[in-house]
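1. got a sequence here, can you build the structure:
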Amino acid sequence: MQRPKKFNGLRHLALKVKNFEECVDFYHRIMGMDILRQANDNLIYLSCGNDNLSLSRAQSPQEAGHHNLDHFGFVVDSKQELQQWYEFLQSQGVPLLDTPHDHSDGARSFHCTDPAGNVVQPIYHPAISGQVFKCA
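-> The predicted structure is shown next:
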């Protein structure tokens, strides 16, 4: 199954992960993020084009903890794209925590986990989906 159109973004997030290579593969190959640069063997930067995700290798089990992070979301531009992402992630064997569901504010989303156990929420939200961000 072909990966759907790229997400419309998550502006910046930095994660320390114990399974560094698996997480790089997940965000690059499965989620479709471009590799901006690999600073060293323990640090890489990825992007959907209007954002920045930093992954660093946790040097101890304590560093790889989830701290106060509940989840983070990637924006899609339509409910149809959201469904395409759900079907694609399902075809890739990504652990899915729920199915696409509507929110009371008109949003629609579902949740999955990355190889480090972080909860990722692909989301369509009428207030922010479809926006194009440009630097002034």
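
2. from here on, just use CA atoms for contacts and neighbour counts.
-> Will do.

3. which parts of this protein are strands?
-> 12-17, 34-40, 43-47, 52-57, 72-76, 101-102, 108-109, 112-113, 119-124 (DSSP state E).

4. as a markdown table, the ones you listed with mean neighbour count and distance to residue 82 would be great.
-> Formatted as a markdown table, the strands of the chain follow (neighbours: other C-alpha atoms under 10 Å; distance: least, C-alpha to C-alpha, whole Å):
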| stretch | mean neighbour count | distance to residue 82 |
| --- | --- | --- |
| strand 12-17 | 17 | 21 |
| strand 34-40 | 13 | 20 |
| strand 43-47 | 19 | 19 |
| strand 52-57 | 20 | 21 |
| strand 72-76 | 20 | 6 |
| strand 101-102 | 13 | 10 |
| strand 108-109 | 22 | 7 |
| strand 112-113 | 18 | 13 |
| strand 119-124 | 23 | 7 |
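
5. got those as TSV, with distance to residue 84 columns?
-> Below are the strands of the chain laid out as TSV (distance: least, C-alpha to C-alpha, whole Å):
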stretch	distance to residue 84
strand 12-17	24
strand 34-40	20
strand 43-47	20
strand 52-57	23
strand 72-76	10
strand 101-102	14
strand 108-109	12
strand 112-113	14
strand 119-124	11
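
6. I have a second one here; can you model it like the first so I can compare?
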Amino acid sequence: MSTRPGGMLGMHHVALFVHDLEACLHFYRDVVGMVEEWQPDPDNIYLTSGNDNVALHRLAVDKTLDGPQRLDHLGFILRTPEDVDAWHAHLTANEVRIAQAPKTHRDGARSLYCFDPCGNLVQFIYHPPIADKL
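-> You can find the predicted model right below:
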């Protein structure tokens, strides 16, 4: 086995195909608070919260993703367990569909799950090994 190269900073980018680009842009920008980083054309937009990148790519309404690749969920790291509850209140106030209310896990993490407008499962999580380093 060869030596693993250095430079790994973790996964900070996800790209999503979405049928309703405008609704997802509203969710990630206006509800979640991400900032538009770059929009090369009307069908693609890149957003950031400062240390990550979410790409939204419009998928034609007559197209489906039937291949082997499946996304379980994407996640946003929160600084404290209390932030999870604050995000739950915020998402609920913005009529975001909640999949799982805030829950504390055995490892000390605390999270909630919701759906973006295109049905992607989104997690908001306080995960000590990551949050404590940021």
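
7. to residue 130 of structure 1, which of the strands of structure 1 lies closest?
-> strand 72-76 (7.5 Å; C-alpha to C-alpha).

8. ok, average deviation of the closest one from structure 2?
-> Following the fit onto structure 2, the mean deviation recorded for strand 72-76 of structure 1 is 0.5 Å by mean C-alpha distance after the TM-score superposition for structure 1.

9. just checking, what packs against that strand?
-> strand 119-124 (3 or more C-alpha pairs under 8 Å, 6 or more residues apart in numbering; DSSP states H and E).

10. the strand it packs on vs strand 72-76, what angle?
-> Going by axes from the mean of the first three to the mean of the last three C-alpha atoms, to 10 degrees, strand 119-124 of structure 1 is angled at 20 degrees with respect to strand 72-76.

11. what range in structure 2 matches strand 119-124 of structure 1?
-> Using TM-score structural alignment, the residues of structure 2 aligned to strand 119-124 of structure 1 are 121-126.

12. how many neighbours does the equivalent of residue 97 of structure 2 over in structure 1 have?
-> Structural correspondence for residue 97 of structure 2 with respect to structure 1 (TM-score structural alignment): residue 95. The local packing of residue 95 of structure 1 (other C-alpha atoms under 10 Å) involves 15 other residues.

13. what do you get for residue 127 of structure 1?
-> Neighbour tally, residue 127 of structure 1, other C-alpha under 10 Å: 10.

14. so what's it up against?
-> Residues in contact with residue 127 of structure 1 (C-alpha atoms under 8 Å, 6 or more residues apart in numbering): none are found.

15. next one: residue 100 of structure 1
-> Counted by C-alpha under 8 Å, 6+ apart, residue 100 of structure 1 has contacts 82-83, 86, 108-110.

16. then residue 82 of structure 1?
-> 76, 100, 108-109, 122-124.

17. from these, pick the one nearest residue 25 of structure 1.
-> residue 122 (17.9 Å).
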